[in-house]
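Participant: Coordinates for the following, if possible.
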Amino acid sequence: MIEIPEGFARSTITREGDAGRSWVASLPQLVDELLQRWNCSPTAPVTHGQVGIVVPVLRGDGAPAVLKVSFPHPGNAHEPDAFAAWGGRGAVLLHERDDARFALLLEQAGPGTLADLDDIDEAVAIAGQLARRLAVQAPPGLPRLSNQAEEWEERLRKDAERLPHPLPRHVVHAALATVRELGHDQPDMLVHGDLHYGNVLRSEREPWLAIDPKGYVGDPAYDAITLLRSRFEDLLAADDVKAALLRRLVIFADAAEVDGERVRRWAQARAVTAAHWGREHGDAVWLIQATDHVAELLT
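Facilitator: Next up is the predicted model:
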């Protein structure tokens, strides 16, 4: 049976409590059953992300693949639906799925991610081009971002009042205006939902392939903020932070073929939301301050 990485087990139990402890304990047997069912053999040690493990395998026909098993949570439920809709176009192929167990057998990609590129403008452009390819007509049944708009607006208001060291009022008001004006009426397009540099892998079949989608339905401009927050150190080291920030958003918008103003507004609103979330959940002080700074510069 496989060996569960100690750090992953510890963080899962800390985050999920008894449910996480029970799930971690069941993983070796669960993975063994899936390997037998899908006729796969492990080829390397288990790796992991924040919410799931990944087992490199060989399929029965000798092709490399990965078995991914995630902690059962609504936020992970629509990953296979997104992969199925894309059919390998801009994302790894889905070979098998077990929705009840939150398990997927996926095409193997990598090694190497967009995070490895030294040229940040090139990385942003590649991510934007990929976002354009992934923005297909969404299949029915996926969660709509527009259905969350009312909750976003209420949460923005409450968080601005109750959390310590609040953002300037005009910054929060700009985020509220975006949610009111853009949040309720969004296109029926499939949105990755977490398109950061580490979720874009090098590949032989295509130069770059996306992994770990959330599978939302909404505005393709929604995804730009993840590219800013995953390379904050580079951004904050720029001589002119605002110019560098706006340049990245323009590059993304042009490559994704989406309206640049919508990209800026979504990034600003999501930066405010991320700053509030960081205050509530104990993000590092530097990360909260950096997110605050981005939110203010984009206002």
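Participant: rest of the way, CA atoms for contacts and neighbours
Facilitator: Will do.
Participant: how about the strands in the stretch 1-150 of the chain?
Facilitator: Counting by DSSP state E, counting those that start in this stretch, the segments of the stretch 1-150 of the chain that form strands are 40-42, 47-48, 52-59, 64-70, 94-98, 103-107.
Participant: give the contact list for the nearest residue to N199 once chain neighbours are set aside.
Facilitator: Leaving aside its chain neighbours, N199 sits nearest to I211 (5.2 Å; criterion: CA to CA, 6 or more residues apart in numbering). Remark: with contacts taken as CA atoms under 8 Å, 6 or more residues apart in numbering, I211 is in contact with 91-92, 199-201.
Participant: Would you write out the ChimeraX command that picks the buried residues out of the residues you listed?
Facilitator: Filtering those down to the buried ones (16 or more other CA atoms under 10 Å) takes a single ChimeraX command:
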select :91,92,199,200,201
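Participant: Taking the contacts of I211 together, which two end up most distant?
Facilitator: V92 and N199 (10.8 Å; CA to CA).
Participant: Need the residues touching each of those two.
Facilitator: The contact sets of V92 and N199 overlap at 210-211 (CA under 8 Å, 6+ apart).
Participant: Let me know the secondary structure of W266.
Facilitator: The three-state assignment at W266 reads helix, by DSSP: H, G, I helix; E, B strand; the rest coil.
Participant: isn't it right next to T178, touching?
Facilitator: Yes - counting by CA atoms under 8 Å, W266 touches T178, with 6.9 Å between them.
Participant: So those two - more neighbours on which side?
Facilitator: Neighbour totals were compared for W266 and T178, and W266 leads with 24 against 20 (other CA atoms under 10 Å).
Participant: can you pull out the strands in the stretch 151-299 of the chain?
Facilitator: Per DSSP E, counting those that start in this stretch, the stretch 151-299 of the chain carries strands over the ranges 189-191, 200-202, 208-210, 216-218.
Participant: Can you convert the ones you listed into CSV and add a column each for distance to G75?
Facilitator: Listed next are the strands of the stretch 151-299 of the chain as CSV, based on distance: least, CA to CA, whole Å:
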stretch, distance to G75
strand 189-191, 14
strand 200-202, 19
strand 208-210, 17
strand 216-218, 10
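Participant: what about the residue nearest the centre of the chain, distance to L145?
Facilitator: Centrality entry for the chain: nearest residue to the mean C-alpha point is D194, 1.8 Å, by CA atoms, centre = their mean. According to CA to CA, to the nearest Å, D194 and L145 sit 13 Å apart.
Participant: any residues in contact with both of those two?
Facilitator: When CA under 8 Å, 6+ apart defines a contact, no residue borders D194 and L145 alike.
Participant: Before we compare anything, build this one as well:
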Amino acid sequence: MHKSTLEYQIETLTPWIKKWNLSSDGEQIITHTSHLQPVRDCHGKALMLKVALNEDERRGAKLMNCWNGKGAAPVLACESNALLMQRACGNRSLLEMANNNEDEQVSQIICQVVETLHSSSVVLPGELVPLSRWFASLLNSTQSNPIYGLCREVAINLLSSAQNEVALHGDIHHNNILDFGEQGWLAIDPKGLVGERGYDYANLFCNPDLPTAGRRARFQRQLKVVTQATGMGKTRLLQWIMAYAGLSASWFIEDGDTTSAEKVIAFAWFAAEKLDMAVRD
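Facilitator: Modelled structure (predicted):
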């Protein structure tokens, strides 16, 4: 008899709850990559137990353990495929703030968090995935739309001339940086990559969950905000946006989601237009 999803989830989480003397404190969360359970320890501290179901999540958990509160959620235990970390209990949401006329302030917050992650001096796990491997879907794309060819060309040039290589979060967006109260804004759910720091800033421009993201005026404002906050050159940042948009769209196409691919690839056109203007300048 096949186990139900709930039975499998309980079976996955229960050993860790027992081992670390935890008690459940809310509804379980199941995704295609991990099982999560809000818990409390024996002192009543609010924590989150996460059990990874794939290699990306396991690798990300190891990176979280290395960062351990330096820009990311503090980790109490990390073993095998299980991660026990502090739970974000603040009431603020970056996505809600961005949707309520605080878009530029939110981008500044995200840039500050990313900078803290990138500047960490801790010893990092050796199995971080290089961007040259992470970009396989775009580099091997056979899409006939010329924008994919442009994105692929830009990505190849970036990867062959990498600058300021660091451990990368790999999935920076508004819902992966949470309010930890007095500890401020901290990141969760990294993918565990290594490469040029510009990659981690590109998703600020391409988040499909943000209704205003697809507006050219918003793109132009954010370009100014992010370059000022990070000290990155405008041309290099625009190139990373093109590369990231092409990669993200390629993933959507692999999943059969052409609608989302069309939305994301629009950011590559925005960046390409700005790069042409920069060349003429």
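Participant: TM between them?
Facilitator: Superposed pair, TM-score by TM-score structural alignment, normalised by the length of the second structure: 0.83. Supporting alignment: 263 aligned residues with a CA RMSD of 2.5 Å.
Participant: my guess is the residue nearest to the centre of the first structure contacts G215, does it?
Facilitator: No - using CA under 8 Å, D194 of the first structure is not in contact with G215, being 9.2 Å away.
Participant: for the closest residue in space to H118 of the second structure that isn't next to it in sequence, what are its contacts?
Facilitator: The shortest distance from H118 of the second structure to any non-neighbouring residue, by CA to CA, 6+ apart, is to V166 (5.9 Å). Contact analysis of V166 of the second structure by CA under 8 Å, 6+ apart lists 118, 194-197.
Participant: what's around the counterpart of E122 of the first structure in the second structure, how many residues?
Facilitator: In the second structure, the residue equivalent to E122 of the first structure is Q105, according to TM-score structural alignment. Residues near Q105 of the second structure, counting by other CA under 10 Å, number 14.
Participant: quick one: contacts for Q105 of the second structure?
Facilitator: Listed by CA under 8 Å, 6+ apart, Q105 of the second structure has no contact partners.
Participant: How much space separates it from A98 of the second structure?
Facilitator: Relative to A98 of the second structure, Q105 of the second structure is positioned 8 Å away (CA to CA).
Participant: you'd agree K242 of the first structure is up against T299?
Facilitator: No - counting by CA under 8 Å, K242 of the first structure stays clear of T299, with 10.9 Å between them.
Participant: Report how many residues lie close to the aligned partner of E204 of the first structure in the second structure.
Facilitator: Taking TM-score structural alignment, E204 of the first structure has G181 as its aligned residue in the second structure. By the criterion of other CA under 10 Å, G181 of the second structure has 13 neighbours.
Participant: Looking at the alignment, what corresponds to the residue nearest to the centre of the first structure in the second structure?
Facilitator: Correspondence of D194 of the first structure to the second structure, assessed by TM-score structural alignment: D171.
Participant: Disregarding residues adjacent in the polypeptide, which is nearest to its match?
Facilitator: Nearest residue to D171 of the second structure, sequence neighbours excluded (CA to CA, 6+ apart): P190, at 6.0 Å.
Participant: Check I110 of the second structure too.
Facilitator: Excluding its sequence neighbours, the residue lying closest to I110 of the second structure (CA to CA, 6+ apart) is I177, at 7.3 Å.
Participant: which residues does the one you found contact?
Facilitator: I177 of the second structure is in contact with 94, 110, 185-188, counting by CA under 8 Å, 6+ apart.
Participant: Just send those back as JSON lines, with distance to A261 of the second structure too.
Facilitator: Converted to JSON lines, those look like this (distance: CA to CA, whole Å):
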{"residue": "L94", "distance to A261 of the second structure": "24"}
{"residue": "I110", "distance to A261 of the second structure": "24"}
{"residue": "W185", "distance to A261 of the second structure": "30"}
{"residue": "L186", "distance to A261 of the second structure": "29"}
{"residue": "A187", "distance to A261 of the second structure": "26"}
{"residue": "I188", "distance to A261 of the second structure": "25"}
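Participant: Could you pull out the helices in the first structure for me?
Facilitator: 6-16, 18-37, 79-86, 120-134, 149-162, 169-182, 224-229, 232-236, 241-256, 260-281, 285-297 (DSSP state H).
Participant: want to try JSON lines for the ones you listed, with distance to I53 of the first structure as columns?
Facilitator: Shown next, in JSON lines, are the helices of the first structure (distance: least, CA to CA, whole Å):
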{"stretch": "helix 6-16", "distance to I53 of the first structure": "8"}
{"stretch": "helix 18-37", "distance to I53 of the first structure": "9"}
{"stretch": "helix 79-86", "distance to I53 of the first structure": "15"}
{"stretch": "helix 120-134", "distance to I53 of the first structure": "24"}
{"stretch": "helix 149-162", "distance to I53 of the first structure": "31"}
{"stretch": "helix 169-182", "distance to I53 of the first structure": "35"}
{"stretch": "helix 224-229", "distance to I53 of the first structure": "22"}
{"stretch": "helix 232-236", "distance to I53 of the first structure": "26"}
{"stretch": "helix 241-256", "distance to I53 of the first structure": "30"}
{"stretch": "helix 260-281", "distance to I53 of the first structure": "24"}
{"stretch": "helix 285-297", "distance to I53 of the first structure": "26"}
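Participant: Of all those, which one is nearest L104 of the first structure?
Facilitator: L104 of the first structure sits nearest to helix 79-86 of all the helices of the first structure, at 7.3 Å, using CA to CA.
Participant: That closest one corresponds to what range in the second structure?
Facilitator: Aligned using TM-score structural alignment, helix 79-86 of the first structure spans residues 60-67 in the second structure.
Participant: so how far is R162 of the first structure from the closest residue to D159 of the first structure other than its chain neighbours?
Facilitator: The shortest distance from D159 of the first structure to any non-neighbouring residue, by CA to CA, 6+ apart, is to H276 (6.4 Å). Here H276 of the first structure is placed at a distance of 10 Å from R162 of the first structure (CA to CA).
Participant: Which one of those two is surrounded by more residues?
Facilitator: Legend: neighbour count by other CA under 10 Å for H276 of the first structure and R162, higher for H276 (25 against 11).
Participant: The equivalent of the more buried one over in the second structure and E196 of the second structure: what is the separation?
Facilitator: Superposed on the second structure with TM-score structural alignment, H276 of the first structure falls opposite S250. Noted for S250 of the second structure: a distance of 20 Å to E196 of the second structure, by CA to CA.
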